[in-house]
Structures are given as C-alpha cells and as structure tokens.
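In: sequence-free structure coming up:
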C-alpha cells in the first residue's frame, strides 16, 4: 500500500510540475486575467470605483469587475500583496483545492479507505481537463467555490435536517457566503431542498442576505450600483454568443444566430432543462448524485457558463467510477463521453480554429459548440432511463424484491437467476453498545421514509461477510466486521433470500449516503416503533434485534 501511495504521489507531483513548465512555455499559461480582475478591481472598493474598473491587459474583450461587492471585501487583501506572491500562492492553492475536492467527492461516494491514494490518481489527470486547465490559465475562483460547496454538503451528510444541526447551519452559511462572492453557488440551495434538508437552504438565504446588507451598510454606493443596475447584465461579463460560453443561452444564441437574451427561446430552453433535471433528481438518491444534478442545471440556466465553469465534471467522473452511478448500466460509456469532451476541450478547439484557421462553418460551431450542454442532457437522460438501477436496481434491492409492484423491471424480479449472481441479500445489524443502526429508505416511493437494516445483494464470488462489508462501505461510508447471523432468513417473493448478520464498527462514522436518514435505536425505542414504519422484510427481526441489544448491554455491564 505504501509503495502504491508513493507512486500516486509521484504521479501527481509530475503532473503539477508539467503544468508549471507549461505555464512557462506557453503564451497564456500565466496570463491570470481573472486574478488580475480580482486583485486590481477589488482595490477600487476603498474609493468607490469598483464597478468603473476594467482590466487593461491583453484580453479578447474588456474585463470589468463583475462580482458582488462582498467579493471585493473578501478579495481586497490581495491588492495589498505583491503580484508575484499572489500569483504563485493562488496557483498552488488551486492545486491543493482541486485535490481536496477529489478527496471530498470520494468520501461522499462512501470511500473510507485508500482515499488519498485515489485522490492523487484523479487529481493528476484532472489538472489537464479543459475546465481545470483554463481555470489555472485565468486564475479563476471556480475550484475554490466547488471546494466550499462539497465541504458544505459533506457537513450536511451526517445530519437529519433539523434546524439546530450544526452541519446544516455551517454548510448553509458557507453556501450563502459563497453566493455573496459569486452568485452561481446560490443554486446549491436547491440541493438542501432536494435532499430534504430545507433548513440549510434557509441558512444559505439568511447568510447571503447578510452579505448584501453588510455591504449596503459599509459601501452603500457600490452595493446599490451592483444590485440596482448591474445585476443580470450578462453583456458586462462577455459576449454571450462566444463559443466558450457553454450555457443554454450561449448555445441557443449560436444556433439561431443572435443573442436570445431572456426571451421566449431562452425561457423554453430553461423550462426543458428544469423538467429534465427534475426527473433526473427523482432518478438518483445519493447525496453526491443529487448535488451533481443541481450543479449541472445551474450551469445550463446561468446566462454565462464559460468552459472553465464546468469544473464539476471532475466530481461527476468520480461518481461515475466510484459512486452510485457506477452501478448503472452504461456508466462507462457516459464516463468516456465526458473524458473525450473535457480532455479535448471542444469549445477551445473551435476557438483556436476560428483564430488560426481553417475557420469552421457557423453550423459546425453551433453544433459542436454545444458539447457541454448536449453532454449534460445526455447524462440526465441516462439517469432517467436507468432509474430502475439507481444505487442497486430491483434485483439488488431486497425491499423492492419484497414489493414487486414497486420494481421497475418485473422480468428481472421474476427471474433473479438470469443475471448469474447469487440469490442472497444481506442486511447488517450494526450494534454499538446497546444501540442498533437503522437507515431510512429514500426509494421506491412505496417504501420511502421506512426504516431498515442497511445492506444489499451478494455479488458473484462474494461470501455473505464480504458482501455485507462492501454494502456498508458504499451505503454508510464506514468499515464493519461481520458477525453471527440474527433471526431467520426471509424468503422474498422473487426467489431471493434475505439474511441478517450482526456487525461491529471498525472505522469511520456511518453517514446517510444513500438514505434519507440514519439513527441509532435502543431496544426500548425499537419496541416503540410502529410496524408500518419499518420495511416489511425487516419487521420480523425486531424481537431478535431487541434480544441482541439486551444481551450486549448485560455483557458490557458484567
């Protein structure tokens, strides 16, 4: 393991060094145009010239300070530091933040072992994908904002959504502060609603309003200028029809030959995107999957989504390889599609051809210049089409098997042997002192909100113990050790058999990665549960679980 980690670290170091060499040898490698805007523009906060600033360096179009006044408050200290120190520090911090984003994304998939080794392997090539590469070229803030968003969701994953949860409060406040820096992170408030943690959205709104009111109090003129005059003026950000703008508005504008603005064409496009995203959200249940749907919807509907704003392709790739997305049919094909688009940098290629020739036809630019939105719609369509396979699929889902009417694939349910896998399903009674861990189901609709012992289908070549350890790692992000059986196996209507086993926590803190909530129950609390609040297949085990808990309590007391 140590040698593997050393090799992964060396791979990442080589990638970073190669990037720094690239910066030295190429014209745009260290232009840092956006970083100049952050640093030089925020200096105008003191004398009220913030929104009169325009970057005077070599750019394709004028670059004014286009961010809310709170961004200038946060970035103002940069104007007090020598440029070379700012530039080097920003670039190194971007590398570190990208690595941290990968670590958090892996943990949100349920990974608890080998995380840093895998993070190094992912970060090294991610540095060269188009969104990250251009972010480094321009000194953009996107990766820092992505890190803050992932951190907020990571804090919220172990909460039950109540208003007093510290993870909900801290994450919501962080999202609101980031929205005060750049408005686009505000879309993350939808995650709190979609993940049934609405108090987080409220705290985000309160925090954002706090940034506005604070700036209005301290810097009234620039604050009124931004929120009263400049808000919504996409033309200040750059040419909407520029091929590097991969939003719906940019894509539709290139298709029809003029800026569609906020007219009916754009409105129809946004409506279609919202409907598709809604059904895609309904097709996923894990927290990272929901977050990705929300972020890609935000990229579509934003007036300007430059290619470097699509850094969310990195967590998407991790979700497709290591997360719940990997268990859906066609995941490798979807991943390959994104590797090609992000690796080649299709908008960047079109831009180079436009500048140096041969100049592509307008129709070619309109079609191939829609690479990122098209890939987004393809991915969301794939999520909807593979909804029956989300996280597990009907044949992997003991409760869907126990309730065939909720399964989207009745043929597979009727013939579980057809996939060549064992017909056993395992469930873990994770016991800690005198408590057992139950998880609240997120799907299907007929079982959503009911409590169960977490677990899943045994794969080919696995023992029951191995399957149980793997399922708990994927569903709860914790490592357990399987113990003796509990109760009697339950025969499911489609020919599968459900087995329950004691389990002992070895490492990690269980979190509701694929469930609505998780909670520890004592024997008294188990007996007080209404049978209707427990999934049907697990109801018969309640007396056995209570006895196991009482035996554990007596043994610990002795």
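Out: Perfect, thanks for sending it. Keep in mind that this is a model prediction, so the values were computed, not measured.

In: CA atoms for contacts and neighbours, from now on please.
Out: Fine.

In: Quick one: list the elements packing against the longest strand that the chain contains.
Out: Secondary structure of the chain per DSSP state E: the longest strand is strand 479-491. With contacts defined as 3 or more C-alpha pairs under 8 Å, 6 or more residues apart in numbering; DSSP states H and E, the packing partners of strand 479-491 are helix 464-476, strand 497-507, helix 542-557.

In: Deepest in the core, which of these is it.
Out: Ranked by mean neighbour count, these are led by helix 464-476 with a mean of 23 (mean count of other C-alpha atoms under 10 Å).

In: for it, the distance to its chain's centre please.
Out: Offset of helix 464-476 from its chain centre (C-alpha atoms, centre = their mean, to the nearest Å): 23 Å.

In: Make TSV out of the helices and strands packed on strand 479-491 and add distance to residue 346.
Out: Formatted as TSV, the helices and strands packed on strand 479-491 follow (distance: least, C-alpha to C-alpha, whole Å):
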stretch	distance to residue 346
helix 464-476	34
strand 497-507	43
helix 542-557	57
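
In: Show me how far the longest strand of the chain is from its chain's centre.
Out: The answer for strand 479-491 is 33 Å, by C-alpha atoms, centre = their mean.

In: got the buried residues for the host helix or strand of residue 6?
Out: Using DSSP states H and E, residue 6 maps to helix 2-25. Buried residues in helix 2-25, counted by 16 or more other C-alpha atoms under 10 Å: 5, 8-9, 11-12, 15-16, 19, 23.

In: what's the most distant pair in these?
Out: Taking C-alpha to C-alpha as the measure, the buried residues of helix 2-25 span a maximum distance of 27.1 Å, between 5 and 23.

In: gap between residue 16 and residue 92?
Out: To residue 92, residue 16 is 9 Å away according to C-alpha to C-alpha, to the nearest Å.

In: re the thing from before, show me which of the buried residues of helix 2-25 is closest to residue 387.
Out: For the buried residues of helix 2-25, the residue nearest residue 387 by C-alpha to C-alpha is residue 8; the value is 34.8 Å.

In: hold the first one in mind and look at this next one:
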C-alpha cells in the first residue's frame, strides 16, 4: 500500500477509536473482577477465596485460571479505569486485525481489507457481542485475535499452535481449536498447542500449588460459579435446555454430539474449499454452541463470520449466483440479528413460540451458520474449478485477487 493510503488508514483508525469512546461509556465490571482476583492472589496466594467486591455494588468470584490471575497482576499497577481504556483500545485494534487477516486470506486485496477492517471497528458501537465485551472490560476479542494470528499468520517459520495453547491456559474455551488442527491434519500445531497449554499449567502448579489445585480439581467444572445456566445471556445449547426447564444430562450430551458432528462437517467442507478462515469460524461457532456457558459477549466471532460470508458472497456470485446471493442474504440477516439485541428484548419466561425463538436467537443463528458454511463450502468444492486454487495447505496465498475474484496487482 502507498504512503498516502497508510496515512489515510491511520487517520481513520484514530478517528474510529476516538468516536467509539465518545459515543459509548464502558463500566468495566468484569475487568474489576479480574484485577480484584489478581490482588487477592498477591495478598493471599489464591484468587479463589471469597468474592471480589466491585465499585458497582456487585460482588463476583474470579473464575479464570491461575495463569490468568498472574497476567492480571499487571492491571494492579494503575487505576482500573486507565487499564480499561488500554484494554478496549487493544480490543478495537485487535478486531480490525482479525477482520483484515480473514479478508486477505479469503482473497481480498490488502487495501480493501484495511478499509473494511476500519468499518468493522466502527461497528463496535452497534454489534451487541462486541459492545458487551467492551462494556464489561472482557478479553474475548484479544483471545480471538491470538487464535486468528496463530492460524493465519503468513510466516512459514511461525510455531503455529503455541498462541492457541497460551490463551487456552488463560481461558479454557480456545481448546476447541484443537479440533481445527486435528481436522486439518496439522498434528505438529496440535502438539504445540496441547504442549504449551500443559506446560503453562504445570509451571503454574509448581509456582502456585494451592491456587492450581483449587482451580483444576474443584472449580474448573463448577459452572454455577460462572452464572445461572437459564439466564438469557447464556446463548448455548445448554442454556436453551435450561430455559426450557430441562436439567438432565442425556439430552444435552446427545445434542452436543449432533452439534459436534455438524461442526466437523462444516470445518472439513471449508478446508476442502480452501477457506481456512471460514473453517476457523466454524470451529469457533461450534465451540460456542457446545460449551455449557456462552455469554452473548463470547459471540464476538460473529464479526469475522459476517464479514467473511459477505466477502465470499460478493466473490462467488458471478460464477454461482445462488451460492453468492445466498451467502449475502445470510450475512445480512446475521448482521441485523447481532445489532438487534433480540435475546434481551424477549420476556422471561418466554411463553410464546416467537418469544422463545427470540430468546434463543444466537444459538439458532449459530446452528444455521454451521449449516450455511457446510452447504456453501461443499457447493464451492463441487464446482469445476476453484477460484481459490492458489491457497496452499497453510492457507497462504498471493494478495492479488479482488472481492469479485478477478486478479489485479495489490495496491
């Protein structure tokens, strides 16, 4: 890209970040809990005893790993509000990087991808999962950034899998991407991921044995410490069952198996179509659906999902109108859903079919997204010639393809 383009992008970047902070106020409740847990660790050797009292008259437990508590010690050296500003600026920048990497790997030129990424950052004022992450002072976007960078970074010598393992040692949910490495037959990256995760946990056990024993042997599976499963903010299959009044395990296990199968089909189809970012999104969505607790702010993967489906719809509709237009319609409807706050608008308990559907909107959208990725990727793979033929096994490609699929030199 030219210096003029870079200058314009930098100016837009600053303007977007300033606009987001001017348009929205961020209370940072969860960040207070993280930093409070770190203070407990420094004072008593464990972040898990008692509740963290916040300035918002809400007391909550620290629920992350001992390694996370160690990392949040850095947040104790400054006022929480200052830490929140830094965290949210990094999250906004990270959201842009995620969109940029996904688009470039899908065939969009760097220049176009950069401008779209800035627009995605501005959408933070509208998209409920993204805005909720910023409001709470959550780290979901940074975790997503680490996964995307780890998988899509173009350097051949990059130790793929290490970053995923590292962030899984902070918050367990990224372990779902082991499935991505497995289905991609990238066993070295899978080994590095598991090895990094286990290594960090082992080091923490040696350094903080009491806290580690408490978390890994007693608290890790205690979902009640995280929140009520029936709460509408829990947009997972387990949440759907809880709101329906079902508390058993059999139906949940059967549903998880079905959802995992759908996730596997979607990932494999996307990989066969040469769409590594789409496979990554499918893995993330599958993880959100099968996790016992997936708060709405965990659904930040909706941002790259909508961007990817929209970009592929534009690119593929010239050669396959049904496929392209279908993806565009689904991307548009998904975008409307995630800016609508629909689950939060439904009465509880939801007594009508319409209200129940609205209350489970993210979960339903996740299932439909997996089905759409599976269908679109399989249809694309079945075409006579892939436009994306230059994608190699690592998902690397030349940056010379426009959104519409025609080649041009990168600007």
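Out: Sure thing, it's come through. Being a predicted model, the structure only gives us computed values, none of them experimental.

In: counterpart of the helix or strand following the helix holding residue 6 of the first structure in the second structure, which residues?
Out: Next in sequence after helix 2-25 of the first structure, counting helices and strands by DSSP H and E, comes helix 33-36. Under TM-score structural alignment, helix 33-36 of the first structure corresponds to residues 29-32 of the second structure.

In: What is the distance between the matching stretch and the centre of its chain?
Out: 19 Å.

In: what's the average distance of it to the first structure?
Out: When the first structure is superposed, stretch 29-32 of the second structure averages 0.6 Å from its matched positions, counting by mean C-alpha distance after the TM-score superposition for the first structure.

In: Do you have the strands of the first structure handy? List them.
Out: Ranges of strands in the first structure, per DSSP E, are 54-55, 63-64, 424-432, 435-440, 451-452, 455-457, 479-491, 497-507, 517-521.

In: Any figure for the gap between the residue mapped onto residue 189 of the second structure from the first structure and residue 311 of the first structure?
Out: Correspondence of residue 189 of the second structure to the first structure, assessed by TM-score structural alignment: residue 200. The gap separating residue 200 of the first structure from residue 311 of the first structure is 24 Å, by C-alpha to C-alpha.

In: between the two, which one's more packed in?
Out: residue 200 (33 against 22; other C-alpha atoms under 10 Å).

In: If I follow the layout properly, the more buried one ends up in contact with residue 188?
Out: No - between residue 200 of the first structure and residue 188 there is no contact under C-alpha atoms under 8 Å: 9.8 Å.

In: before we move on, back to that, JSON lines for the strands of the first structure, including distance to residue 235 of the first structure?
Out: Output for the strands of the first structure, formatted as JSON lines (distance: least, C-alpha to C-alpha, whole Å):
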{"stretch": "strand 54-55", "distance to residue 235 of the first structure": "14"}
{"stretch": "strand 63-64", "distance to residue 235 of the first structure": "11"}
{"stretch": "strand 424-432", "distance to residue 235 of the first structure": "56"}
{"stretch": "strand 435-440", "distance to residue 235 of the first structure": "47"}
{"stretch": "strand 451-452", "distance to residue 235 of the first structure": "52"}
{"stretch": "strand 455-457", "distance to residue 235 of the first structure": "52"}
{"stretch": "strand 479-491", "distance to residue 235 of the first structure": "52"}
{"stretch": "strand 497-507", "distance to residue 235 of the first structure": "52"}
{"stretch": "strand 517-521", "distance to residue 235 of the first structure": "44"}
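
In: Let me see the contact set for residue 193 of the first structure.
Out: Neighbour list for residue 193 of the first structure: residue 201 [criterion: C-alpha atoms under 8 Å, 6 or more residues apart in numbering].

In: Around residue 99 of the first structure, how many other residues sit close by?
Out: Neighbours around residue 99 of the first structure, by other C-alpha under 10 Å: 24.

In: In space, what's closest to it - neighbours in sequence excluded?
Out: Distances taken as C-alpha to C-alpha, 6 or more residues apart in numbering place residue 123 nearest to residue 99 of the first structure, at 5.7 Å, with adjacent residues excluded.

In: Counterpart of the one you found over in the second structure?
Out: Counting by TM-score structural alignment, residue 123 of the first structure lines up with residue 121 in the second structure.

In: Aligned to residue 183 of the first structure, what sits in the second structure?
Out: So residue 183 of the first structure corresponds to residue 172, using TM-score structural alignment.
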